[in-house]
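1. what follows is a predicted protein model with its sequence.
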Amino acid sequence: MRIESNPNRRETEPEQRDGPFRLVVVSAGVGDPSSSRRLADRIAQKTLDSLANAGTPGTVSVVELGPLAVEIAQAMVAGFPGERLQEVIERLAAADAVIASTPVYKAGISGLFKSFVDVLDNDLLLAKPIVLAATAGSSRHALVVDDQMRPLFAYLRALTVPTSVFAAPEDWAAPDLIARIERAANELAVLLRSGAGRMIADGAWSGYQHQFAGNATRAERVTSDVDFSSSLMLLAAGGGTRSRRAEEPAA
């Protein structure tokens, strides 16, 4: 069988957007400064550089999980997030891509990081491009990213880039770490510009299982006939009722 190339075939063009790509860094580091945050910042900057070189701007916002530790624990017990944690979840839902970075403790990812992921809706990161990164005190933990983080985000049906990034103390000045950061950042930039994640989610959104009254940005496409802003629906979703004062029109 002979396959001929089509001379009229056009290369994939960047996704047309009204604004810059929104990247969100999630860091579970608790030090000051945190090596996990420093690693995520390097990946984010390289991603911005790659996007800029292709003529597509991007912005970065940072979520530090340390200050949210109490709210994360309360959300795991109560079943719904507090105000600050809800704002973070909504920011993730609206993000075009995520850079997730965690320290490694006792041969495993941070408990704080895992607890945060546990309170997220299962469909919040569906087909969203994500870079996985981790730091540790020894290179013996280098496989934790692919052994523990990658299956976790696969369960959430996120679109993780092929290259993960790990840094031990001896890696910070090594050319190999710089090369992996650049490779992961370029992979993320290509996914963003191609619009692959958005097309995957848009094309099969109704075929996935979604959480009732969830935070995923496409939830309205499958529940457009339900008004979740009513007091009854807020109560059913575990968020409590709005006060009468809040419902009254302004004078």
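-> Received the coordinates, thanks.

2. when you work out contacts or count neighbours from here on, use the C-alpha atoms and nothing else.
-> Noted.

3. how close does the most centrally placed residue in the chain get to residue 53?
-> Centroid-nearest residue in the chain: residue 98, 3.4 Å away (criterion: Cα atoms, centre = their mean). Using Cα to Cα, to the nearest Å, residue 98 is found at 20 Å from residue 53.

4. equivalent analysis for residue 104, please.
-> Distance, residue 104 to residue 53, by Cα to Cα: 33 Å.

5. of those two, which one has the most company?
-> Ranked by neighbour count (other Cα atoms under 10 Å), residue 104 and residue 53 place residue 104 first, with 22 against 10.

6. pretty sure that one sits in a strand.
-> Yes. Counting by DSSP: H, G, I helix; E, B strand; the rest coil, residue 104 is part of a strand.

7. give me the helices and strands touching the helix or strand containing residue 133, please.
-> Here residue 133 sits within strand 129-135, counting by DSSP states H and E. If you count contacts as 3 or more Cα pairs under 8 Å, 6 or more residues apart in numbering; DSSP states H and E, strand 129-135 packs onto helix 35-53, strand 97-105, strand 159-160, strand 165-167, helix 175-194.

8. let's bring in a second one:
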Amino acid sequence: MRLVAVSAGLSTPSSTRLLADRLAESARGELEARGHEVRVDVIELRELAVAVANHLVTGFPAPPLATAIDAVTGAHGLIAVTPVFTASYSGLFKSFFDLIDPEALTGKPVLVAATGGTARHSLVLEHALRPLFSYLRAALVPTAVYAASEDWGSGGDDYTEGLPARIRRAGGELAALMAARPDRETNRDDVDEGDDVDALERQLSDLRFD
């Protein structure tokens, strides 16, 4: 299986990249425990910023950007992580996903996550990231992960789960959807799209009530 993580962090080192790596490791560990071989690729959008801007103007992707787009559209599962800018996803993050064919993520398991300086921006997951990938008809996992500065190294308390627990739960949910999803790239003629969507909805429902 191929798992792709997209990180829109701009600094080096980046908490956004760190969160993407930890989520990818969580999902990979769960998939390997289920007997799957997993390849993980991480796409750093900061390295593609100029190519993204040029593509928006010219309509033609440079080879590194075309490779990144192919990786996202061809993945069995996707992790998308952005820093919060002005209470939403970053412009670079949005510009990259504007270049993805609107049908390419249909039914694809996607885990969304974000990083920010304060917990008060955590609702970006619900008012910005979920609507974006719902529009693209992706199969979003129930748990989205937000990491504020104070979350790193925190174990949580009696009322809230710490960041490591949220990462484990989200990675497990993504792995479950990836493992259960038909391989529509190789079996597209054998799978009815309506049946595929219904099956994914049942799987998401099961995950919510475990």
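-> Thanks, I have it. Being a predicted model, the structure only gives us computed values, none of them experimental.

9. ok so, going back, what lines up with the residue nearest to the centre of structure 1 in structure 2?
-> In structure 2, the residue paired with residue 98 of structure 1 according to TM-score structural alignment is residue 78.

10. and if you look at residue 123 of structure 1?
-> By TM-score structural alignment, residue 123 of structure 1 lines up with residue 103.

11. tell me the contacts of the closest residue to its match other than its chain neighbours?
-> Closest residue to residue 103 of structure 2 in three dimensions, ignoring its sequence neighbours and counting by Cα to Cα, 6 or more residues apart in numbering: residue 136, at 6.7 Å. Counting by Cα atoms under 8 Å, 6 or more residues apart in numbering, residue 136 of structure 2 makes contact with 102, 103, 104, 105, 106.

12. dump those into TSV; add secondary structure and distance to residue 130 of structure 2 as well.
-> Formatted as TSV, the contacts of residue 136 of structure 2 follow (DSSP: H, G, I helix; E, B strand; the rest coil; distance: Cα to Cα, whole Å):
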residue	secondary structure	distance to residue 130 of structure 2
102	coil	15
103	coil	16
104	coil	17
105	coil	13
106	coil	14
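
13. most surrounded residue in these?
-> Of these, with other Cα under 10 Å as the count, residue 105 tops at 23 neighbours.

14. how about that residue: what's its closest non-neighbour residue?
-> Per Cα to Cα, 6+ apart, closest to residue 105 of structure 2 is residue 138, 5.3 Å.

15. and for residue 43 of structure 2?
-> Using Cα to Cα, 6+ apart, the nearest residue to residue 43 of structure 2 is residue 6, at 4.8 Å.

16. so what corresponds to residue 7 of structure 2 in structure 1?
-> Alignment note: residue 7 of structure 2 maps to residue 27 in structure 1; criterion TM-score structural alignment.

17. one more: residue 135 of structure 2?
-> Using TM-score structural alignment, residue 135 of structure 2 sits opposite residue 155 in structure 1.

18. how about the contacts made by its match?
-> Contacts of residue 155 of structure 1 by Cα under 8 Å, 6+ apart are residue 122.

19. one more: the one 4 residues further on?
-> By Cα under 8 Å, 6+ apart, the contact list for residue 159 of structure 1 reads 126, 127, 128, 129, 130, 197.

20. conserved subset of the residues you listed in structure 2?
-> For the contacts of residue 159 of structure 1, the aligned pairs still in contact in structure 2 (both residues aligned by TM-score structural alignment, their matches' Cα atoms under 8 Å) are 126, 127, 128, 129, 130.

21. can you tell me which of those residues lies nearest to residue 245 of structure 1?
-> Residue 245 of structure 1 has its nearest neighbour among these in residue 126, at 36.5 Å by Cα to Cα.

22. if I look at the closest one, how far off is residue 136 of structure 1?
-> 28 Å.

23. if we can go back for a sec, ok, the residue nearest to the centre of structure 1 - contacts?
-> 23, 24, 25, 26, 92, 128, 129, 130, 131.

24. one more pass at 6 Å, please.
-> 23, 24, 25, 130 (Cα atoms under 6 Å, 6 or more residues apart in numbering).

25. over to residue 155 of structure 2?
-> Here residue 155 of structure 2 is in contact with residue 162 (Cα under 6 Å, 6+ apart).

26. next, format the helices and strands packed on strand 129-135 of structure 1 as JSON lines and append distance to residue 236 of structure 1.
-> Listed next are these as JSON lines, based on distance: least, Cα to Cα, whole Å:
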{"stretch": "helix 35-53", "distance to residue 236 of structure 1": "37"}
{"stretch": "strand 97-105", "distance to residue 236 of structure 1": "30"}
{"stretch": "strand 159-160", "distance to residue 236 of structure 1": "31"}
{"stretch": "strand 165-167", "distance to residue 236 of structure 1": "41"}
{"stretch": "helix 175-194", "distance to residue 236 of structure 1": "36"}
